[in-house]
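Visitor: Quick one: sequence plus predicted model below, questions after.
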Amino acid sequence: MSNAYFKVPLPKNEPVFSYEPESVEKDQIKKKLKELKEQKIEIPLIIGGKEIRTGNIRECIIPHDKGHVLATYHIAGEKEIEMAIDAALKAKREWQNMPWPHRAAIFLKAAELLSGPWRYTLNAATMLGQSKTVYQAEIDSACELIDFLRFNVYYMTQIYNEQVDSTTEAWNRMEYRPLDGFVLAVTPFNFTAIGANLPTAPVMAGNVALWKPASTAIYSGYYVMKLLQEAGLPDGIINFIPGSGSMVGDKVFSNEDFAGIHFTGSTKVFKDIWKMIANNLEKYKAYPRIVGETGGKDFIFAHHSADIDVLVTALVRGAFEYQGQKCSAASRAYIPKSMWKRVKEKLIEEIKTIKMGDVEDFRNFMSAVIDQNAFNKIKSYIDYAQNSKDAEIICGGKCDDEKGFFIQPTVIQSKDPNFKAMTEEIFGPVLTIYVYEDEKIEETIKLCDESTPYALTGAIIANNREAIVKMEKQLSCAAGNFYINDKPTGAVVGQQPFGGARASGTNDKAGSKLNLIRWMNPRVIKENFNPPQNYTYSFMEEK
């Protein structure tokens, strides 16, 4: 027991390396890419700290070079899922009783390791396994993950320091316990940082977790697990179980000790999970915490006062960085007719300069989409637009999956603001634009707000302050992260906590203490220094 209050270091956002020609970091990442490509690893389950091999094998491939196998990985079955639950619950008591500074130290050490010797390993694994350019990997698997680890520890201590008022007669105290049971983390392919944050945020608060990564991000996820083990994470606190979502869900959501889910993925899957939890509610020891970030149909809305260069840059970066595979990617835009001709010319001119290919060629701005299923889905939207009388492809549109899953940056102009590509989530490098009559801006803003079920991110581009004030208010429920004169992507931990509402999730804001509090179970303790010794009250003395 410690007789002191401890303060963790005040976090600062991790500096982003530039990887300029002839820089040390460029030399280091090139070496690590070569090293990882020259070996083929076997990825086991990690349950209770032990490596488990089931013999049910799948492959991790490079999306932009689909014939290259980076690793084989084992799939969890029902037996292994039950083992993971048992291992987590067995480790829980000692973990939750560990003094919080020691729990915090593990994640601060992991952040420091990632800032140093592990940086190039995680970045290279993300570049190869998820087809991210070096810059997109750097801001994700290095900087954002480091920020999540450091800032979440800091937020945890801020919550612990929040205490209730007391009197001279009674001392009131608040403690923040972990949840009663285990947490399931279901993580996506598109951000290594999210993959790591979803299990680590709950466990640093004293919980234990099962981690089911997306099948297309198991490669980087495995290296995250090895990083956490090197930082000193005890066995059984996070159990790494790649496997079928339905099988994991069946076993986890029927277990009485299920305490919560931390999820990022599709809206449909999240709704199905919520229904399963509701159907099993009578089985649980406590009401589970349900935290999820799901789909988006993110917008850019331009006012006629917008700077065209600012607008076009926001469109290109917002829609096509990481092949549009961000929950926050700009997928629809509303442009006034009075400026459309100039915007169209500039936009097409810029897109024609975009280079696409292997992430190891640093001249490339884009690479491949994640897998064959994603390629087929995105292509179907392009094909639909090509065959529609209500839309025209004004740029891109070509798809090629011979070597890798490559889709050109594509711009569709739609005559119909409710066109399929304007309202449905595509999750690829496809931007659909609706050109509106300047005098119909009010009804077009209403369309922007109401034409999709999502409310994740959005941006307005304008220089007229009155217009900015008005649009900010009119679109107040349309996006959980709202940007003015910027692209709707690139949220930074501690600066723009991330999350949306409506069909985009529970808006528990990853990258803030609002998320951390969801993994805590507060208890108030009152100690009475002058307890009553008789049950009667003075009002009862009436004659």
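Guide: Looks like it arrived, so ask away. Numbering: from 1, shown residues only.
Visitor: going forward, measure contacts and count neighbours with C-alpha atoms only.
Guide: Will do.
Visitor: so who does the nearest residue to A170 once chain neighbours are set aside touch?
Guide: Residue nearest to A170 in three dimensions, not counting chain neighbours: N528, with 4.4 Å by C-alpha to C-alpha, 6 or more residues apart in numbering. With contacts defined as C-alpha atoms under 8 Å, 6 or more residues apart in numbering, N528 is in contact with 169-171.
Visitor: What distance do you get for N528 to T167?
Guide: Distance of N528 to T167, computed by C-alpha to C-alpha, to the nearest Å: 10 Å.
Visitor: cool, and K470?
Guide: For K470, the distance to T167 equals 47 Å [C-alpha to C-alpha].
Visitor: element containing the residue positioned nearest the centre of the chain, please.
Guide: The central residue of the chain, meaning the one whose C-alpha is nearest the mean C-alpha position (C-alpha atoms, centre = their mean), is I194 at 4.1 Å. I194 belongs to helix 192-204 when assigned by DSSP states H and E.
Visitor: Just give the closest residue to the residue nearest to the centre of the chain, not the sequence neighbours.
Guide: Distance criterion C-alpha to C-alpha, 6+ apart; nearest residue to I194, sequence neighbours excluded, is T187 at 6.9 Å.
Visitor: Could you pull out the helices in the stretch 201-350 of the chain for me?
Guide: Assigned by DSSP state H, counting those that start in this stretch, the stretch 201-350 of the chain shows helices spanning 218-231, 245-252, 267-279, 308-320, 337-351.
Visitor: was I right about the residue nearest to the centre of the chain contacting V186?
Guide: No: with contacts defined as C-alpha atoms under 8 Å, I194 does not count as touching V186, sitting 9.9 Å away.
Visitor: which residues are in contact with both of these two?
Guide: When contacts are counted by C-alpha under 8 Å, 6+ apart, the set common to I194 and V186 consists of T264.
Visitor: Comparison target below:
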Amino acid sequence: MDKKVSDGPPVAHYDLHIDGRDVPCDRVMDSFNPYTGERWAVVPDGQESDIDAAVAAARRAFDEGPWSKLTATQRGALIRKLGDIVARDAEILARIECNDNGKLYREMLGQWRYIPEYFYYFAGMADKLQGDVVPSDRTNFFIYTRREPVGVVGAITPWNSPGLLLVFKLAPGLAAGCTFVVKPSEHTPVSTLELAKRFKEAGFPDGVFNVVTGQGTLGAALVKHPGIDKVAFTGATATGKRIAASAAQNLTRVSLELGGKSPNIVFADADLDVAANGAIAGIFGATGQTCMAGSRLLVQDSVHDELLERIVARTKEIRLGNPMDEATEMGPVANEPQYHKVMEYIDVAKADGAKLCCGGIGDPDLGGFFVQPTVLSNVTNDMRIAQEEVFGPVLSVIKFSDEEDAIRIANDTRFGLAAAVWTQNIHRGHRVAHRLRAGTVWINAYRVVSFATPFGGFKESGLGRENGVDAIREYTETKSVYVELTGEPRDPFKLG
């Protein structure tokens, strides 16, 4: 797609956000709307020195600044205020993300209207984060534990849902008392910079939230920085492995939400209309650009042909177009490299013997990086298309014979992020859910998340959990405190 820089709407200009201030940058990069091809924003292309400055600001705020002196209740009040501001500006932030990554406005608006709930949930948890009194095995000691913030967090966020996936980290981290340096994807940095403006309005102290935009090398600089206490990353598994290896050099804690190749399992007794709708939502929602995408559709052989026919018929009716149009059901792929990656995977699948039932081509008439929603049948689980994450609107349909066969195929992957089971047999639903090696399993549903429910993966889909009570524990350390009760001299050479 040709990129237009000489016409179109006014171009927005942004600075870095460090220590509560907008900081100009000598180098800049353009952000192009993946639907129109127009340059719509100019953002900083930061350097390692900017990472150093941002980490120093976060370090000051954590170690000695006003943030470190706030009570947990006061922190919660600020987080709730931030949620109120985001709720007020949801429409603005949704339009920004549509411009940045081409996702549907109606989806982004729903997402940004839901994001405040994450802030409210963790704001309430801030002063509920308590330790324990530990029963002592010695009469002269009182022992208790404290949960304390881990420190300065380096957050690296992806381009598919930059706001939501940042808040997965930000809300629990702030509630725990941490400070942040964020490096958003170079493809979608603007919503993060806009969110930074709202921190000031909410009354957060300087240095609590810092944003450095730029190329991917900045993420590497952030991970290896000795001033970072924890890295929180969402993105590709290969990148997550490199981050874990680099962070290990400083024994920096990590949480990694990585890729998936999630199985959507349909048994013969399922309601096929409902299952077909769930399969389509699971892979074509967000143009298939979600880590939890149900990219493998496992169908029991006795209903395979019937379900495939229904899915293909509905897939051919999916309306592609302007993400801002309410009638549009699927937008473009978010950027040019991803567009080419998706098209290459379709070619590989066909060469390996998969049958193209529909889609499989771009759509030059629409402009942008459109890939027609694609359904592939005759897929076996050993094909690359069934084992590697495509991150696009490509569904692989795989037959299975019985329950054991379905579980075997579903678990035969290096990933373990999500899965779904479609059946009207409640016993089977629970039985299969318990045996699937995945962090989230839906029964007769797909692609549902909640601020109150842990989310994360097994195997190469990641480390740690986001959302729910589990998430705030990812941003704390446990300290044990022993209090001697008698004040009497003790034998210095005797333990305890």
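Guide: Arrived safely. What you see is a predicted model, and the numbers here were worked out from it, not measured in a lab.
Visitor: Kindly provide the TM-score of these chains.
Guide: Remark: TM-score between the superposed chains equals 0.91 [TM-score structural alignment, normalised by the length of structure 2]; 480 aligned residues with a C-alpha RMSD of 2.2 Å.
Visitor: Of the contacts of N528 of structure 1, which is the nearest to P532 of structure 1?
Guide: Here the nearest of these to P532 of structure 1, counting by C-alpha to C-alpha, is E169; it sits at 10.9 Å.
Visitor: residue contacts, that closest one?
Guide: The neighbours of E169 of structure 1, taking C-alpha under 8 Å, 6+ apart as the test, are 528-530.
Visitor: And T187 of structure 1, by the same measure?
Guide: Taking C-alpha under 8 Å, 6+ apart as the definition of contact, the neighbours of T187 of structure 1 are 194-195, 198, 211-214, 263-265.
Visitor: Which pair in those residues has the greatest spatial separation?
Guide: Pairwise distances across these peak at 13.8 Å for W211 and G265 (criterion: C-alpha to C-alpha).
Visitor: neighbour count winner among these two?
Guide: It is W211, of W211 of structure 1 and G265, that has more neighbours when counted by other C-alpha atoms under 10 Å, with 27 against 20.
Visitor: Mind checking which of K470 and T167 of structure 1 has more residues around it?
Guide: Neighbour comparison, K470 of structure 1 and T167: the larger count goes to K470, with 12 against 9 (by other C-alpha under 10 Å).
Visitor: what helix or strand is the more buried one on?
Guide: Counting by DSSP H and E, K470 of structure 1 is part of helix 465-474.
Visitor: Quick check, H187 of structure 2 in contact with N335.
Guide: Yes: counting by C-alpha under 8 Å, N335 is a contact partner of H187 of structure 2 at 7.4 Å.
Visitor: Next, see which of the contacts of T187 of structure 1 are matched by contacts in structure 2.
Guide: Listed in the original numbering, the contacts of T187 of structure 1 still in contact in structure 2 are 194-195, 211-214, 263-265 (both residues aligned by TM-score structural alignment, their matches' C-alpha atoms under 8 Å).
Visitor: In strands, which of these fall?
Guide: Using DSSP state E, the members of the kept ones among the contacts of T187 of structure 1 that fall within strands are 211-212, 263-264.
Visitor: Could you save the residues you listed as JSON lines and add columns showing distance to T72 of structure 1?
Guide: Converted to JSON lines, these look like this (distance: C-alpha to C-alpha, whole Å):
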{"residue": "W211", "distance to T72 of structure 1": "18"}
{"residue": "K212", "distance to T72 of structure 1": "16"}
{"residue": "F263", "distance to T72 of structure 1": "25"}
{"residue": "T264", "distance to T72 of structure 1": "24"}
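Visitor: Just give the number of residues close to the residue in structure 2 that K398 of structure 1 lines up against.
Guide: Structural alignment places K398 of structure 1 opposite I361 in structure 2 (criterion: TM-score structural alignment). The criterion is other C-alpha under 10 Å. On that basis, I361 of structure 2 has 15 neighbouring residues.
Visitor: which parts of the host helix or strand of G67 of structure 1 are buried?
Guide: The secondary structure element spanning G67 of structure 1 is strand 65-74 (assigned by DSSP H and E). Along strand 65-74 of structure 1, these residues count as buried under the neighbour rule (16 or more other C-alpha atoms under 10 Å): 65-66, 68-74.
Visitor: Please render those as CSV that adds distance to A421 of structure 1 to the earlier fields.
Guide: Formatted as CSV, the buried residues of strand 65-74 of structure 1 follow (distance: C-alpha to C-alpha, whole Å):
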residue, distance to A421 of structure 1
D65, 28
K66, 28
H68, 33
V69, 34
L70, 34
A71, 35
T72, 36
Y73, 36
H74, 37
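Visitor: doesn't I156 make contact with T188 of structure 2?
Guide: No: with contact defined as C-alpha under 8 Å, T188 of structure 2 does not reach I156; the gap is 11.9 Å.
Visitor: got a list of contacts for stretch 110-121 of structure 1?
Guide: Outside stretch 110-121 of structure 1, the residues within contact range by C-alpha under 8 Å, 6+ apart are 14, 28-29, 32, 122, 141-143, 145-147, 149-150, 223, 227-228, 230-231.
Visitor: Among these, the buried ones, what's the ChimeraX command?
Guide: Under the burial definition 16+ other C-alpha under 10 Å, those of the contacts of stretch 110-121 of structure 1 that qualify are selected in ChimeraX by:
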select :14,29,32,122,141,142,143,145,146,147,149,150,223,227,228,231
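Visitor: which ones among the contacts of stretch 110-121 of structure 1 are found in helices?
Guide: 28-29, 32, 122, 145-147, 149-150, 223, 227-228, 230-231 (DSSP state H).
Visitor: could these go into a markdown table alongside distance to V359 of structure 1?
Guide: Putting those into a markdown table (distance: C-alpha to C-alpha, whole Å) gives the following:
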| residue | distance to V359 of structure 1 |
| --- | --- |
| Q28 | 15 |
| I29 | 11 |
| K32 | 13 |
| L122 | 15 |
| L145 | 21 |
| I146 | 22 |
| D147 | 24 |
| L149 | 27 |
| R150 | 29 |
| Y223 | 19 |
| L227 | 24 |
| L228 | 27 |
| E230 | 28 |
| A231 | 29 |
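Visitor: In structure 1, which residues correspond to stretch 180-194 of structure 2?
Guide: Counting by TM-score structural alignment, stretch 180-194 of structure 2 corresponds to residues 209-223.
Visitor: How far does the matching stretch sit from its chain's centre?
Guide: Between the mean C-alpha point of stretch 209-223 of structure 1 and the mean C-alpha point of its chain there is a distance of 13 Å (C-alpha atoms, centre = their mean, to the nearest Å).
Visitor: Just the endpoints, please. Distance across that stretch?
Guide: Stretch 209-223 of structure 1 has an end-to-end distance of 17 Å (C-alpha to C-alpha).
Visitor: Looking at the contacts of E169 of structure 1, which one is closest to L315 of structure 1?
Guide: Set against L315 of structure 1, the nearest of the contacts of E169 of structure 1 by C-alpha to C-alpha is N528 (61.5 Å).
Visitor: Alright, calling it a day.
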